[in-house]
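>>> the sequence isn't on hand, but the structure is:
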């Protein structure tokens, strides 16, 4: 296989001319460019990726921060695996590679700069974060540093960092309205851990839809699970023992919904005759259980595509000039925004005015009823800060209701 010097000798031109011709520079004539391209094909020339990266300042490689420790149950959730496929497919379509970064190895947590240093050492273009603890100091240093980062379902914010999530609020509200349309008035919910962004948004969507339709959200009708089967079973078992049992349950995750279905079956409560169930996610098991589960479908492929699209926008956005160290300033702003996103979720989703942001939100994937106030927005920087930092709005991907056999008209 010939190198660039051999190719230059073959064509009787300089190494610089070969480089310019193969990189599309306009000062090279079309005749010379065609001669060099034909010779490159004939000699089997392949450009050095490391050399191209050095010249372009890009490696076309994106890091994936994902805690793959198998002993952590959450890492085995089927929806996370579907998200990984979506991200990988979108990166491949954009001509980029993915590098999996170790998260479950304590050696990589030796300092707060650990992951930032790894990203810089590998000359990564950016980083996608999923299934990690975004509050860990190593993560906060990374996305607060100005290095391009996009997270999936994790409320991060920084000079060049934001997140992508499904329209959890609208999906939950749609599930409640659907149950209402079937005649149900006593609707319970099994939510995920409320310190999780998706769970918090889905709970607010449930509560607001109940209020909008004139129904009361009873405290005993709100159970908190952890997105997995066992917690869904335990929560449903408690609901089954209530003196005034609900006639329908919105479950904020399909795995919990499967557990809930088993609990009601064990309590001899028929589905959908005695109780209707709507899940969230549309994992493969949703169509395999009997009766098949009505659910709010997320689109992992669209989420992956949105995450990559946003990340590439961040990569192409220059870091603004700063008058103090970027990490120290950005971390403070990022954490304030993250805390506001989770702790103030209810206010933001109930129609709080959105601040001007650098990146406009857009929708991808399947269509559904939009709800502008459902999209969480980062806190607006103070006027004196706007020249020193950029905050990017999160991207929200629509959901859709998939009707199956776990719901029926209330008689």
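Ah, there it is. Just so you know, these numbers come straight off a predicted model, no measurement behind them.
>>> make it CA atoms for all contacts and neighbour counts henceforth
OK.
>>> so where do the helices sit in this protein?
Assigned by DSSP state H, the helices in the chain fall at 4-11, 15-22, 30-43, 49-56, 78-93, 114-121, 137-144, 168-181, 197-212, 229-240, 254-266, 300-315, 326-343, 345-349.
>>> save those helices as CSV, and put in mean neighbour count too.
Converted to CSV, the helices of the chain look like this (neighbours: other C-alpha atoms under 10 Å):
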stretch, mean neighbour count
helix 4-11, 17
helix 15-22, 17
helix 30-43, 15
helix 49-56, 12
helix 78-93, 18
helix 114-121, 17
helix 137-144, 24
helix 168-181, 24
helix 197-212, 22
helix 229-240, 22
helix 254-266, 23
helix 300-315, 23
helix 326-343, 19
helix 345-349, 20
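>>> residues contacting the residue nearest the centre of the chain?
By C-alpha atoms, centre = their mean, the chain has its centre lying nearest to residue 152, at 2.0 Å. With contacts defined as C-alpha atoms under 8 Å, 6 or more residues apart in numbering, residue 152 is in contact with 128, 129, 130, 131, 163, 164, 165, 303, 307.
>>> quick one: stretch 95-105 to chain centroid distance?
On the basis of C-alpha atoms, centre = their mean, to the nearest Å, stretch 95-105 is displaced by 16 Å from the centre of the chain it belongs to.
>>> can you list contacts of that stretch?
60-69, 88, 91, 108.
>>> between all of those residues, which two are separated the most?
60 and 69 (26.7 Å; C-alpha to C-alpha).
>>> how near is the residue lying closest to residue 70 once chain neighbours are set aside to residue 68?
Nearest residue to residue 70, sequence neighbours excluded (C-alpha to C-alpha, 6 or more residues apart in numbering): residue 76, at 7.0 Å. Residue 76 is 8 Å from residue 68, where distance means C-alpha to C-alpha, to the nearest Å.
>>> settle it for me: which of those two has more neighbours?
residue 68 (18 against 14; other C-alpha atoms under 10 Å).
>>> who are the contact partners of that one?
Contacts of residue 68 (C-alpha under 8 Å, 6+ apart): 75, 102, 103, 104.
>>> at 10 Å instead, please
Counting by C-alpha atoms under 10 Å, 6 or more residues apart in numbering, residue 68 makes contact with 74, 75, 76, 100, 101, 102, 103, 104, 105, 131, 132.
>>> what separates the third one from residue 302, distance-wise?
In this view, residue 76 and residue 302 are 21 Å apart by C-alpha to C-alpha.
>>> and if you look at the last one?
With distances taken as C-alpha to C-alpha, residue 132 is found 21 Å from residue 302.
>>> then this one, side by side with the first:
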């Protein structure tokens, strides 16, 4: 298990004491020496204790600011038995790919911002080595005294995730379906977003609407496919087996899947892709086939990554609110942290963040 910390907190929470202009570290003893008081008095002053006069407290704080003093976090953790650090688990099967996924990177940034605003550090936990029996996420949580964990898009059958969920560690999963004594799920309304995409294409006159799914073992992909099927059934649209092609949320798979869909005897006139990168891949496939978008083929994606508005034609897509997802995950986790663990505790309610359809040039009236 390898882990590293992303500093998600203001400078005052720095884990190290900076060097003074003379080249040595400022610690509490140095503050005491320069202030002419005991280290206990300095500690009380910095922690707003009532036993210190206002004048002494202000003098010590002013000196601490001038010298660039910052508290020693490991020592504070030992004393307070809290680390103010939250672990983040990335999809253990797709970490390398995830680093190239703009939506996941944006979501990571949103989580980091929400934790910063809540005054927490963030530690990224990478995939344990299979041969390392002590390298589980749970071991990392205990080793670093983490207060809780946020999980991003990890398959529910991941064995490391199962161990973590079964423990008493508070866990909030974004787009991750797991159950345990102190777990909660946060996600966008994936099914409703997919339904809105199909309804939009139907309103434009399309009756042959195909879909490119994500990996169906991941909850977002399965839910978006369910929403697509539900909308098609409600609108009386048939869904031939050939109209459902699986991708992996990345561009190349979307291009390959769209090529297969465009080779179907009764070619679809519209494609709903469960991720923007796959939808952009579908735009490439349409161009390769000599089809004009949206005249010959309408395309709708999901996520609203930055590239969605930059491609030509600009991509119609179902937008997820990354900031709201990050804030909901941190709020849900804090709710678990505040709740007393025990047999009588009620399961935390899932938090669902609404999506919205953003209509651009890849689909339009009269397509």
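Received it, and whenever you're ready, just let me know what you need. All values reported here derive from a predicted model rather than from experimental measurement.
>>> if we can go back for a sec, which of the contacts of residue 152 of structure 1 fall in strands?
Assigned to strands by DSSP state E, the following of the contacts of residue 152 of structure 1 qualify: 128, 129, 130, 163, 164, 165.
>>> adding distance to residue 284 of structure 1 and neighbour count, write these out as CSV.
Listed next are those as CSV, based on distance: C-alpha to C-alpha, whole Å; neighbours: other C-alpha atoms under 10 Å:
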residue, distance to residue 284 of structure 1, neighbour count
128, 25, 23
129, 24, 23
130, 20, 21
163, 25, 25
164, 22, 25
165, 20, 25
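>>> quick one: neighbours of residue 12 of structure 1, just the number.
Neighbour count for residue 12 of structure 1, taken as other C-alpha under 10 Å: 12.
>>> residues in contact with it?
Neighbour list for residue 12 of structure 1: 6, 18, 36 [criterion: C-alpha under 10 Å, 6+ apart].
>>> ok, these vs residue 202 of structure 1, which is closest?
Checking the contacts of residue 12 of structure 1 against residue 202 of structure 1 with C-alpha to C-alpha, the nearest one is residue 18 at 56.5 Å.
>>> list the contacts of the closest one.
4-5, 7-9, 11-12, 28, 32-33, 35-37, 40.
>>> now with 7 Å, please.
8, 36 (C-alpha atoms under 7 Å, 6 or more residues apart in numbering).
>>> thinking again about what came up before, any idea what the residue nearest to residue 70 of structure 1 aligns with in structure 2?
Residue 76 of structure 1 maps onto residue 100 in structure 2, with residues paired by TM-score structural alignment.
>>> end to end, how far does stretch 137-154 of structure 2 reach?
For stretch 137-154 of structure 2, the separation between the terminal residues is 13 Å (C-alpha to C-alpha).
>>> follow-up on the earlier one: now do the same for the residue nearest to the centre of structure 1: its match in structure 2.
So, by TM-score structural alignment, residue 152 of structure 1 is matched to residue 174.
>>> higher neighbour count, residue 60 and residue 69 of structure 1?
The neighbour count for residue 60 of structure 1 versus residue 69, taken as other C-alpha under 10 Å, is higher for residue 60 (18 against 14).
>>> looking for the alignment partner of the more buried one in structure 2.
So, by TM-score structural alignment, residue 60 of structure 1 is matched to residue 84.
>>> got it, and residue 258 of structure 1?
So, by TM-score structural alignment, residue 258 of structure 1 is matched to residue 280.
>>> how about residue 223 of structure 1?
So, by TM-score structural alignment, residue 223 of structure 1 is matched to residue 245.
>>> these two touch, right, its match and residue 211?
Yes. Applying C-alpha atoms under 7 Å as the test, residue 245 of structure 2 and residue 211 come out as touching, 6.4 Å apart.
>>> still on that earlier bit, now flag whichever of the contacts of residue 68 of structure 1 is closest to residue 235 of structure 1.
For these, the nearest to residue 235 of structure 1 is residue 74 (18.4 Å; C-alpha to C-alpha).
>>> for the nearest residue to that closest one once chain neighbours are set aside, what are its contacts?
In this structure, residue 74 of structure 1 finds its nearest non-sequential neighbour in residue 131, 7.7 Å apart by C-alpha to C-alpha, 6+ apart. Going by C-alpha under 7 Å, 6+ apart, residue 131 of structure 1 touches 66, 67, 75.
>>> enumerate every residue touching residue 282 of structure 1.
Each residue near residue 282 of structure 1 by C-alpha under 7 Å, 6+ apart is listed here: 254, 295, 296, 297, 298.
>>> on that earlier part again, more crowded one of residue 245 and residue 211 of structure 2?
residue 211 (31 against 20).
>>> just the terminal-to-terminal distance for stretch 119-137 of structure 2.
Using C-alpha to C-alpha, the end-to-end distance of stretch 119-137 of structure 2 comes to 23 Å.
>>> same thing with stretch 118-125 of structure 1?
End-to-end distance (C-alpha to C-alpha), stretch 118-125 of structure 1: 12 Å.
>>> got it, and stretch 258-271 of structure 2?
Start-to-end, stretch 258-271 of structure 2 (C-alpha to C-alpha) is 8 Å.
>>> so where is that stretch in structure 1?
Under TM-score structural alignment, the match for stretch 258-271 of structure 2 in structure 1 covers residues 236-249.
>>> okay, now residue 236 of structure 2: neighbour count?
Residue 236 of structure 2 has 10 neighbouring residues, counting by other C-alpha under 10 Å.
>>> show me the contacts for the residue lying closest to residue 82 of structure 1 once chain neighbours are set aside.
Nearest non-adjacent residue to residue 82 of structure 1, counting by C-alpha to C-alpha, 6+ apart: residue 300, 5.8 Å away. By C-alpha under 7 Å, 6+ apart, the contact set of residue 300 of structure 1 is 82, 83, 86.
>>> the last one matches what in structure 2?
Just to be clear, that refers to residue 86 of structure 1. In structure 2, residue 86 of structure 1 lands on residue 110 (TM-score structural alignment).
>>> I figured its match was touching residue 326, is that so?
Yes. Shown here, residue 110 of structure 2 and residue 326 form a contact pair, counting by C-alpha under 7 Å, at 5.0 Å.
>>> save the contacts of stretch 95-105 of structure 1 as CSV, and put in distance to residue 195 of structure 1 too.
Below are those laid out as CSV (distance: C-alpha to C-alpha, whole Å):
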residue, distance to residue 195 of structure 1
60, 34
61, 32
62, 28
63, 26
64, 23
65, 20
66, 19
67, 18
68, 21
69, 21
88, 28
91, 30
108, 26
